[in-house]
Every structure is written in C-alpha cells, then in structure tokens.
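Participant: coords below, sequence missing:
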C-alpha cells in the first residue's frame, strides 16, 4: 500500500466516526421533533381509518388540529359512487345534529343582546304553546331536559317526511303530544327542543334561522362552504349521501325543513375548524356567556347530565372533552375538542353505515399519546 493510502485511511477513520456520531444525534433529534411525532401519528391514523373506508366505497374526511393548526387532513373513499368521484378534504357534508352547536350559540347571542333570558318560559315567545301546566324554559330546551316529546320518535313522522313545513307547522306537529316527564327531571335527547329554539331565534331576530346563522356566524367567520342544506341548489364540492343495504344505495329523501335548527346545516372540516377557533377565542360571544354552553348542567335533583348547550361534556383519557355527533339520512359526523390540550378532531362520513363517532374519539386518544 502506498504511504499516502495509509495517511488517507488514518484521516478517514476519525472522520467516519464523527460522521456516524452526527447522524446518530440528528436521528435522535428528529425522532423527538414535532415533525417526527406527526409522521408517527399520521401512520397510526391512516391505519385506523383505512380499515373502515375503502377506496371504492363511500368515504370520509378527517381533520386533526393542534393549537388551531391542522396536523392531519385527509379524505378517503368516494364522494360520488355513480360518477366515481374521489373524496377530497374540501368536500361539503350534511352535519346533522352538529347543527345544535350553532343553534345554541345563536341563542346565547340573543342573550347578550338582551332579547331573552335562559330561564324565560317558552310561552313568552310562543304564547299558545300547550305546556300542560308545566314551566318549560329556554334552558330546558338547550339541555334536553324539557320533557317535550321528540318529534323524530313519533311514528307519524313518516307521513310528513317529504313535506316542506314552516317552523310553525313543524312545532304544531308535535306540540300537543303528551310530555315524557316533568321539565328538569330527566335528560332525554330531544330534537323538538332545538326546533323550538330555532323558532324562537326567528321570532326574536326577524330573520329565518338559515339567514340568522349565515349572517351572524358563517359570514362573520369566513365559513364560506357552510350553509343551510338544500336538495336543489348546486353546491360546489358536495359529497353525496348513501345507505348500505345489500349494496350501497342513494340516501332517502327527507324535507330539510324537518331537521331545521336541530340538524339541517352543511359544512366542511376546514370550516368547522374555523368554528372551533372562533369559540375558543370568544369571537362570537363573551367568555362568561360561552361558559353556559360548556358547563355540565344538572337535573332538578342535582345530578349531572353530561351535557351543556349543544355539546356533550365527557372525557378522553381523563382529559375533559367537548363532543357532539350528527346523523341525517346518508351522513354522519363527529367532533371532539380537548380544551386543556387544545386538540380538535372532526370527522365526516357520507354513508350512515360508517359512523365516525368511535373513530374520532380514537384519533383524539392517539393524538393525546403523541403530544
């Protein structure tokens, strides 16, 4: 070997050692970086969702945000089976009962404007409402403790499901039903209560529920892909809804005047993140007013009901969580917010055969593990 080769070998040995040390330190830093955590989280979430949503079936969109910034945003499956159109993160879904969040905050806006009080009896706004001698308040409606019969549990609903009703006609449909219990005695999830709230919003604001939410929430927050749902309107990026029987079928038709303020809004995961951020930053109502929505309210006997105004009050891995889902023909939705960790998870599905409820909570759990 040439002497210079010996010299080169001597020089390269310490260089190689130093380079390997550098690579080791770099790899260690990378593994402990937020980027590496998000890569690991992405793989875990992908694995979870790909077991439910296939490339050829109805799909879903999921978004995870930390401190208001998306760290996961993906679409799965098809937005339209007949046209073979793949889902994208920008697709618009009917969100069902997640509408109740917007109805509740609209009521709290009217509270701040001095147009109502939470302990006002509903007969203040609907004088002819037959309360059967009971004292039913706005608070009872918001917390599903009114005892009013939920119209979605009535067998006669099938007779009107395709009819376009005014809010007055919809209230008239259920108002004479026997009450399920004394106001404040029980918690029973109730779509009728949120219909009455929508009717109150219209009476006090002079606007339709759709226009009130559009003007005071969607437009103000730049939620440009959100609106009151429509069957006839051409809606950009609309995801079509499906049922699964032996095969997938198009969703059943129901007049969107029936879900009304209990379940007739449409949105995207991006717009819902804007919504969550606006609530977090008190952009729409004051913090002390908002506290009513996120308080775990009580029954007459003092028992907690695990519900605020438009949100379930729960926990994931001992972390407090604010949650709500939605279900309407052809669509299911679920949102989870962990306020202490500032983690938001939202999932939409365009087949009511694939509920995102458990998946969304599982993703929140995975996200907690990674931060």
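Facilitator: Sure thing, it's come through. Nothing here was measured: the structure is a model prediction, and the numbers come from that model. Numbering: from 1, shown residues only.
Participant: contacts, neighbours, all on C-alpha from now
Facilitator: Will do.
Participant: got a list of contacts for the longest strand anywhere in the chain?
Facilitator: Longest strand in the chain by number of residues, with DSSP state E as the criterion: strand 319-328. Residues from elsewhere that reach strand 319-328 (C-alpha atoms under 8 Å, 6 or more residues apart in numbering): 94-99, 263, 294, 310-315, 332-340, 352, 357.
Participant: ditto for stretch 160-180
Facilitator: Stretch 160-180 is contacted from outside by 129-130, 147-151, 192, 195-196, 199, 253-258, using C-alpha under 8 Å, 6+ apart.
Participant: surely residue 243 and residue 354 touch.
Facilitator: No: using C-alpha atoms under 8 Å, residue 243 is not in contact with residue 354; the gap is 9.3 Å.
Participant: so after the longest helix along the chain, what's the next helix or strand?
Facilitator: Longest helix in the chain, counting residues (DSSP state H): helix 3-31. Downstream of helix 3-31, the first helix or strand assigned by DSSP states H and E is helix 34-50.
Participant: buried residues in that next one?
Facilitator: 37-38, 41-42, 45, 49 (16 or more other C-alpha atoms under 10 Å).
Participant: repeat that for stretch 274-291.
Facilitator: Neighbour-count burial for stretch 274-291 flags 274-279, 284-285, 290 (criterion: 16+ other C-alpha under 10 Å).
Participant: swap in stretch 314-322?
Facilitator: Within stretch 314-322, the residues that count as buried by 16+ other C-alpha under 10 Å are 314, 316, 321-322.
Participant: make TSV out of the residues you listed and add distance to residue 112.
Facilitator: Formatted as TSV, these follow (distance: C-alpha to C-alpha, whole Å):
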residue	distance to residue 112
314	27
316	32
321	26
322	23
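Participant: now, which of those residues sits nearest residue 203?
Facilitator: Taking C-alpha to C-alpha as the measure, residue 322 is the one of the buried residues of stretch 314-322 closest to residue 203, at 29.5 Å.
Participant: so how far is residue 174 from that closest one?
Facilitator: Residue 322 sits 30 Å away from residue 174, going by C-alpha to C-alpha, to the nearest Å.
Participant: quick revisit: show me which of the buried residues of helix 34-50 is closest to residue 80.
Facilitator: Relative to residue 80, the closest of the buried residues of helix 34-50 is residue 49; by C-alpha to C-alpha it sits at 18.8 Å.
Participant: helix or strand for residue 300, which one?
Facilitator: Counting by DSSP H and E, residue 300 is part of no helix or strand.
Participant: this is the comparison structure:
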C-alpha cells in the first residue's frame, strides 16, 4: 500500500470522502469522528460467535460524517484503526488477526497462545478492576451494562468479567508484559520487523495546518525524558491500562501494565 494514496483507492465504500489518505488515518489527522469505545466490548463467552465486521458496519453508518477536513486538526480516532484493519484485510486477502500472527508474532518466536487475539487460559488471565467509590464508576454505567460485564466487589474495587474489545485492530492483542517486551526488542533490532527506512517513516512526527506539530508520528506518540526522545502508545478502558515505549537513541524500551481502568493518556516517568 502507498500510505499517501486516498483510502478510497483501496476501500471503495469508504464513507468519509476521497481526500483522506492512509497517512491521515495513521496520524489521526483525517477528521474522523472520535467516538468513546468503552461500550465496544463483548464477553469472552461470546467471542467465538462475535461478528466484528457487522458490528462496525453499523457504527460507521451511524457516524459517517467527518468532523474536520483532512490535515487540518489532530483528532484521535479508534475508528480510524478499524478502517486500517479493513485495509490490511482487503489488500492482503487474509484477516487482520491472521496477518498480524503471520507477519509479526511469528517473527517474535512467540506462540499464539502467549500473544494473540484470544484468552487461552481464563484462569490465568488478570482480572480487571475499577474503583468502586469514584465518579468514573457512575459514568461507566452510561456506557457499559454493569450487570453483564461487572462481577463482585473486592474491597474498594469492582471486578470485571473477562471480555474482549470489539475491534481487533485498535487494541485486540492479548498477552503478558514479557510478550510485548519481545515486540519492542524486535522493533529495536535492525531489519527484523521492518527496515530502517520504514522505521524512520514510522517515527517521523506529523504536522497539521500552518505547520503545527501534532505530537504524534504514525500511530506512535512522541515525547522527551531526561534529554532523550521516546515514542510510546498507551491503551486503556474498563479494567485495564497499558503503555509501551521505546527510546531509539538508548536502544531501550519499557512496558507498563495495570489491571485497573485507564480513561486517558497517562505518561509515566521514572
């Protein structure tokens, strides 16, 4: 794929116009709606029969209007990742999950039961929690069916039943911290996952109108700590929060996992 080409070149039914490029989606500058994905979950028991394509067809149809012209403003959108996943499926002729397993996970020498898109051993899976006495717990009820998705109260915490996010391309990977450590190590290794040329593209900060910096590269946020540039991405929601980070100059990285809710971008400094 040429990331500078319009998305409609590959997805004819893309509803947001013919000016949005793949690069716009990767850098969250395409003007797509920024929807709250807290409700986009299903129980582990429902995972085998869950139809991801059907679910997001409905979401996109209901939110088919752009929020801004492409390249004008930065607006994070999980929906953009859903469409990027569809792009990979259309061009490769295989599912997004299979593509990731074959072209990334296999190169890490990790078994699919260690890092993948299912919960292979529910008894060993970290239970997610949300603080019971909090304003966000009240707000959560507007997005999530608590009777269905939340279990017992343990001290000051409300536990979640095991669940999956509905979109594999915006946060569906499941695995222990050490599996993501191996991913970071592979990304820092020369030519193991992608070439140095494409790494430079991946970690090049993007700009919007009037030359304003976005603080984001191609799906990686940019920051500085103790005089060193780092690139990171975090993800969270009900019951969980995580961040992966790399420092190319130092040839180092970090992985932080929490089994408690995270509702915003949290930067950790040590």
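Facilitator: Received it, and whenever you're ready, just let me know what you need. Just so we're clear, the structure is a prediction, and the values are computed from it rather than from any experiment.
Participant: can you pull the TM-score for these?
Facilitator: TM-score of the superposed chains, computed with TM-score structural alignment, normalised by the length of the second structure, equals 0.79; 238 aligned residues with a C-alpha RMSD of 2.5 Å.
Participant: mind checking which of the contacts of stretch 160-180 of the first structure are buried?
Facilitator: Among the contacts of stretch 160-180 of the first structure, those classed as buried by 16+ other C-alpha under 10 Å are 147-151, 192, 195-196, 199, 254-258.
Participant: quick check, distance from stretch 33-43 of the second structure to the centre of its chain.
Facilitator: 12 Å (C-alpha atoms, centre = their mean, to the nearest Å).
Participant: what's the span of it, first residue to last?
Facilitator: 26 Å.
Participant: mind listing what's buried in it?
Facilitator: With burial defined by 16+ other C-alpha under 10 Å, the residues of stretch 33-43 of the second structure counted as buried are 33-34, 37, 39, 41-43.
Participant: can you turn the buried subset of the contacts of strand 319-328 of the first structure into a selection I can paste into PyMOL?
Facilitator: This is how PyMOL selects the buried members of the contacts of strand 319-328 of the first structure, with burial counted by 16+ other C-alpha under 10 Å:
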select buried, resi 94+95+96+97+98+99+263+294+310+311+312+313+314+332+333+334+335+336+337+338+352+357
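Participant: residue 166 of the second structure and residue 233 of the second structure, how far apart?
Facilitator: 19 Å.
Participant: one step back: nearest to residue 209 of the first structure, of the buried residues of stretch 314-322 of the first structure?
Facilitator: residue 322 (24.3 Å).
Participant: tell me how far the closest one lies from residue 121 of the first structure.
Facilitator: 27 Å.
Participant: then residue 199 of the first structure?
Facilitator: Going from residue 199 of the first structure to residue 121 of the first structure by C-alpha to C-alpha gives 14 Å.
Participant: about what we covered before: output the residue interval of the second structure matched by the longest strand of the first structure.
Facilitator: Counting by TM-score structural alignment, strand 319-328 of the first structure pairs with residues 228-237 of the second structure.
Participant: the matching stretch: how far from the chain's middle?
Facilitator: On the basis of C-alpha atoms, centre = their mean, stretch 228-237 of the second structure sits 11 Å off its chain's mean C-alpha point.
Participant: try stretch 182-192 of the second structure
Facilitator: Relative to the mean C-alpha coordinate of its chain, stretch 182-192 of the second structure is positioned 19 Å out (C-alpha atoms, centre = their mean).
Participant: re the thing from before, spatially, which two of the buried residues of stretch 314-322 of the first structure are the most separated?
Facilitator: The most widely separated members of those, counting by C-alpha to C-alpha, are 316 and 322 (9.8 Å).
Participant: residue in the second structure paired with residue 362 of the first structure?
Facilitator: With TM-score structural alignment as the criterion, residue 362 of the first structure lines up with residue 269 in the second structure.
Participant: what segments of the second structure are strands?
Facilitator: 41-43, 129-131, 150-154, 157-160, 163-165, 207-208, 212-213, 221-225, 228-237, 240-247, 252-258.
Participant: okay, those in CSV with distance to residue 70 of the second structure next?
Facilitator: Formatted as CSV, these follow (distance: least, C-alpha to C-alpha, whole Å):
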stretch, distance to residue 70 of the second structure
strand 41-43, 29
strand 129-131, 36
strand 150-154, 39
strand 157-160, 38
strand 163-165, 27
strand 207-208, 9
strand 212-213, 14
strand 221-225, 19
strand 228-237, 22
strand 240-247, 28
strand 252-258, 32
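Participant: out of the ones you listed, which is closest to residue 122 of the second structure?
Facilitator: Evaluated over those, closeness to residue 122 of the second structure peaks at strand 163-165, with 10.3 Å, by C-alpha to C-alpha.
Participant: show me what the closest one is packed up against.
Facilitator: Contacts defined by 3 or more C-alpha pairs under 8 Å, 6 or more residues apart in numbering; DSSP states H and E place strand 163-165 of the second structure against strand 41-43.
Participant: which residue numbers in the second structure go with the longest helix of the first structure?
Facilitator: Residues of the second structure offer no counterpart to helix 3-31 of the first structure, counting by TM-score structural alignment.
Participant: show me what residue 5 of the second structure aligns to in the first structure.
Facilitator: So residue 5 of the second structure corresponds to residue 120, using TM-score structural alignment.
Participant: ok, now which ones touch the nearest residue to that match once chain neighbours are set aside?
Facilitator: Among residues not flanking residue 120 of the first structure along the chain, residue 137 sits closest, at 5.3 Å (C-alpha to C-alpha, 6 or more residues apart in numbering). Residues counted as contacts of residue 137 of the first structure (C-alpha under 8 Å, 6+ apart) are 118-122, 146.
Participant: who wins for neighbours among the residues you listed?
Facilitator: Comparing the contacts of residue 137 of the first structure on neighbour count, residue 146 comes out first with 30 neighbours (neighbours: other C-alpha atoms under 10 Å).
Participant: which residue packs closest to the aligned residue in the second structure for that residue, ignoring adjacent ones?
Facilitator: Matched to the second structure by TM-score structural alignment, residue 146 of the first structure sits across from residue 30. Distance criterion C-alpha to C-alpha, 6+ apart; nearest residue to residue 30 of the second structure, sequence neighbours excluded, is residue 70 at 4.2 Å.
Participant: state the distance from the residue mapped onto residue 96 of the second structure from the first structure to residue 100 of the first structure.
Facilitator: Matched by TM-score structural alignment, residue 96 of the second structure corresponds to residue 209 in the first structure. Distance of residue 209 of the first structure to residue 100 of the first structure, computed by C-alpha to C-alpha: 12 Å.
Participant: quick revisit: out of the contacts of stretch 160-180 of the first structure, which are inside helices?
Facilitator: Among the contacts of stretch 160-180 of the first structure, the residues falling in helices (DSSP H) are 192, 195-196, 199.
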